[in-house]
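Chemist: My questions concern the predicted model and sequence given below.
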Amino acid sequence: MKSAFKKSILALGLAAGMASAAYAQQGVSDTEVVIGSNGDLSGVFAPFNVQAIKAAQQYFDEVNAAGGVHGRKIKFIVEDHGYQVPKAVQNFNKLVNSDKVFAMILNLGTPHNIAGFKMMEPAKVANISPLTAARQMVEGDITYKYTGLSSYYDQLKAGIEFLAKETGAKEVCAMYFPSDFGLEVYEGTKEKAEELGLKFAAETTHKPDDQDFVGSLTKLREAGCDIVATAVGVRQTIVILGTAKKLGWNDVAFIGSSAGFNTAVAKVPGGVTEGYYAAAGWSDLENRLDSNEELKKWAEGYKAAFNEDPGTAAQLGRAAAVTLVNGLEAAGKDLTPESFQKGMETLEYDDPILNAHIKYGPNDHQGGDAIFISKIEGGVWKEVGQE
């Protein structure tokens, strides 16, 4: 009797061990997968993040209502770093080591993501569709890195080449945050100018809380800049464009990367931002609503849920959530970091929300490669070029 009892205990222990081994990776159980996000909901890039979280959660709710992915519901935990790196580090520590997330999406900020890699990678936590287009998001060991679209660097190179042909520009300049994000834009701008035989005439650097740009714009104007590339926050972009108009500096073309390609920039009243260019990895939705039924249906559903029109951030949030779910589905029932990687590397599909073709592979963890160049006309982003 005692022997039989011991055997039953041993059997139970083995069964429990097998069950725990099946889900040894954090954030995964029979019924749930935990996903995190560490972004800017209150700082200079909040216009790129707030709607993104709403749209992602909306999609996860739809997936969960339909039974989840392989029987697992998605639990979404979101933290706000306010575009402060020290706060971002605290949030990553909580999400990775306390909340035990399986993967993360929509982590905003280049230096913030770079800081987070130090915690995510040892825990095998995948970083999917971060809200930054820096090349560092898919440099080095890319095992747990999956960026969404083209890089800031490539976007500015394409944008400068387009504007040089359109305007006959001879001198190129830049205004940027002296961070990993800003340096991506600066490097792409300067290198393309040199490739084209143009003069890189001047540059100014800025802090996230700067609001007075009269001195910087005066310096750039005196340097003879024909094109000015910008890599600052959404609010600063608007202030820069408005200040340039007040100074009467109208014979210059300002261009940003995807970090400047935001609905809020286009919708500033009074034509403050008219004429601003941006090079990004997706198309604005406003001009496509009447020609794309799937996009229109999604936009109407978003507005019904949140009583606001979806903009750039909502597009990116929905797209990131779709990519994650597609990866989870492709990974199969036995969800591990390894099976997720294999699943992600098989993905190829067209995203109607972004108007982008998404494809991942074993040596390619950048989903989209296209670059769309748009210009603000009449308060709307209008596509003027594509690479």
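Modeler: Alright, I've got the coordinates.
Chemist: contacts, neighbours, all on C-alpha from now
Modeler: Will do.
Chemist: Strands of the stretch 151-300 of the chain, residue ranges please.
Modeler: In the stretch 151-300 of the chain, strands defined by DSSP state E, counting those that start in this stretch lie at 171-176, 199-205, 227-231, 253-256, 277-280, listed in chain order.
Chemist: elements contacting the fourth one?
Modeler: Other elements packing on strand 253-256 under the criterion 3 or more Cα pairs under 8 Å, 6 or more residues apart in numbering; DSSP states H and E are helix 152-167, strand 227-231, strand 277-280.
Chemist: can you do 6 Å?
Modeler: strand 227-231, strand 277-280 (3 or more Cα pairs under 6 Å, 6 or more residues apart in numbering; DSSP states H and E).
Chemist: buried stuff in stretch 235-250?
Modeler: Going by neighbour count (16 or more other Cα atoms under 10 Å), the buried part of stretch 235-250 is 235, 236, 237, 238, 239, 240, 241, 242, 243, 244.
Chemist: try this one side by side with the last:
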Amino acid sequence: MKKLCLAAVTAMALVGCSDNNNKEDDKAAAESVRGVTDTEIRIGGMHDLSGVFAAFSSPAVQVANDMFEEVNEQGGIHGRKIRYIVEDHAYQVPKATQAVNKLVSRDEVFAMLMSLGTPHNLAAFPIMDRNKVPSVLPLSLSRQMEEEGDFRYRYVLGPSYYEGVLQGVNRLVEDEGIEKICVMYIPSDFGEEVNQAVNDAADANDALTLAESSSHRPDESDFSGTLARLRDANCELVAVALPVRPIITVVATAKQMGWDDAKFIVSQAGFHSAVAAAPGGVTEGLYGVASWEDIVSRMTHVPEAEEWGKAYKEQYGELPSGGAVLGRVGAMLIINALREAGPDLTTESFLDALESLKFSDKVTGVETEMSETNHRAGSGIILSQVQDGIWRPVAEME
């Protein structure tokens, strides 16, 4: 496969003392850093490789490992190779707790990268925090990924589910003159955050009414009764916070019922190429929010994205998805931060490096500029719509 890495940021100069005793102390400290040896850096990740959100985790892990392999073939980071240790929790919180215990206690990972799921990460944070293990770009955009625990150890992809859905809903309400809104969600931290965004949008707008809300199991597959109730309530816009497959089922069922005048919008968790490319064009017209442009859309007008996408398809037999984008950005971020942290790697030097990162990626369009007060790899919110099987940007919001 064609190489996936960007040129890394030049490693920052680390100022040290010339005193021999201090050098010995520094060497001893480096040797005691969890997850770090002279030849290896161990990174952990809890993923859904066999559950309802595997469409995000599986390509994210594949792309990250491709990029780590490339770096390792070139000698690693300051002589250390990256080992990404992944555990499958199948979107089950008890399994996530077991996974993080194993990764932190037995594998002694240096950091956690791209762990999927809001309740799963929240269950892991206390264990990670006790051992000072940073959370880097979890595959969750809940507000709690930044707000829960020590901010110094929290780094995320971009604006939260709440911010994305709130801004997307407000934009559609304004542009389309929508007066009645509804929401379908799973009763998890992720789903509740989307539900809260919809409620707050209605509360802040006297012309907008929350007509119906409905909670669902993550593996639910029959939505005909719920959609009939929402149609009877005259819902004009429905926010959907469900896994990938149920999202497709919801929109397809609405069309089968002849309910064509309602609009549907999904959060970043539903912004996936598989949703847009669903067979038969059943998701045509669906809206979605994210802090990045869909990679398939970028492939049509950005040469770097087209080249990367073709290489991905050659290796994996399909076009890249949102999960692949997340894997690329996550791997780039941690590779650049490890380089920037220098050869005398510690948790503190790594966190300092994260807070000083500034780079852009033409493939994904993500522009990163972190600081002590900004731990988001990206900014801004893009409202997209499925048009001819591709998520196409229709509005950009701050």
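Modeler: That came in fine, so what should we check first? Remember, predicted model here, so these are calculated numbers, not experimental data.
Chemist: Just give the TM-score of the two.
Modeler: After superposition, the two chains reach a TM-score (TM-score structural alignment, normalised by the length of structure 1) of 0.93; 374 aligned residues with a Cα RMSD of 1.6 Å.
Chemist: one step back: pick the most buried one from the helices and strands packed on strand 253-256 of structure 1.
Modeler: strand 277-280 (a mean of 29; mean count of other Cα atoms under 10 Å).
Chemist: Which residue range of structure 2 does that one align onto?
Modeler: Against structure 2, the aligned range for strand 277-280 of structure 1 is residues 287-290 (TM-score structural alignment).
Chemist: cool, and stretch 332-347 of structure 1?
Modeler: Using TM-score structural alignment, stretch 332-347 of structure 1 pairs with 342-357 in structure 2.
Chemist: what about that stretch, how long is it end to end?
Modeler: Stretch 342-357 of structure 2 has an end-to-end distance of 13 Å (Cα to Cα, to the nearest Å).
Chemist: same deal with stretch 89-109 of structure 2?
Modeler: Using Cα to Cα, first and last residues of stretch 89-109 of structure 2 are 17 Å apart.
Chemist: Run through who's touching that stretch.
Modeler: 34, 35, 42, 43, 44, 47, 48, 50, 51, 87, 120 (Cα atoms under 6 Å, 6 or more residues apart in numbering).
Chemist: Report the two of these separated the most.
Modeler: 34 and 51 (30.5 Å; Cα to Cα).
Chemist: Between the two, which is the more surrounded one?
Modeler: residue 34 (20 against 17; other Cα atoms under 10 Å).
Chemist: Can you tell me what that one aligns to in structure 1?
Modeler: Per TM-score structural alignment, residue 34 of structure 2 is aligned with residue 26.
Chemist: Okay, that match and residue 195 of structure 1: tell me how far apart.
Modeler: Distance from residue 26 of structure 1 to residue 195 of structure 1, by Cα to Cα: 47 Å.
Chemist: How about residue 29 of structure 1?
Modeler: 53 Å.
Chemist: between those two, which one's more packed in?
Modeler: Ranked by neighbour count (other Cα under 10 Å), residue 29 of structure 1 and residue 195 place residue 29 first, with 18 against 11.
Chemist: Which residue comes closest to that one once chain neighbours are left out?
Modeler: Leaving aside its chain neighbours, residue 29 of structure 1 sits nearest to residue 23 (6.2 Å; criterion: Cα to Cα, 6 or more residues apart in numbering).
Chemist: what do we get in structure 2 for residue 135 of structure 1?
Modeler: Match for residue 135 of structure 1 (TM-score structural alignment): residue 143.
Chemist: What of residue 302 of structure 1?
Modeler: Using TM-score structural alignment, residue 302 of structure 1 sits opposite residue 312 in structure 2.
Chemist: tell me the secondary structure for its match?
Modeler: Following DSSP: H, G, I helix; E, B strand; the rest coil, we place residue 312 of structure 2 in the helix state.
Chemist: What's the local residue count around it?
Modeler: 20.
Chemist: Does residue 381 of structure 1 touch residue 373 like I think?
Modeler: No. Contact criterion Cα atoms under 6 Å: residue 381 of structure 1 and residue 373 do not qualify, at 9.5 Å.
Chemist: Quick one, which of the strands of the stretch 151-300 of structure 1 gets closest to residue 141 of structure 1.
Modeler: Closest among the strands of the stretch 151-300 of structure 1, using Cα to Cα: strand 277-280, at 24.9 Å.
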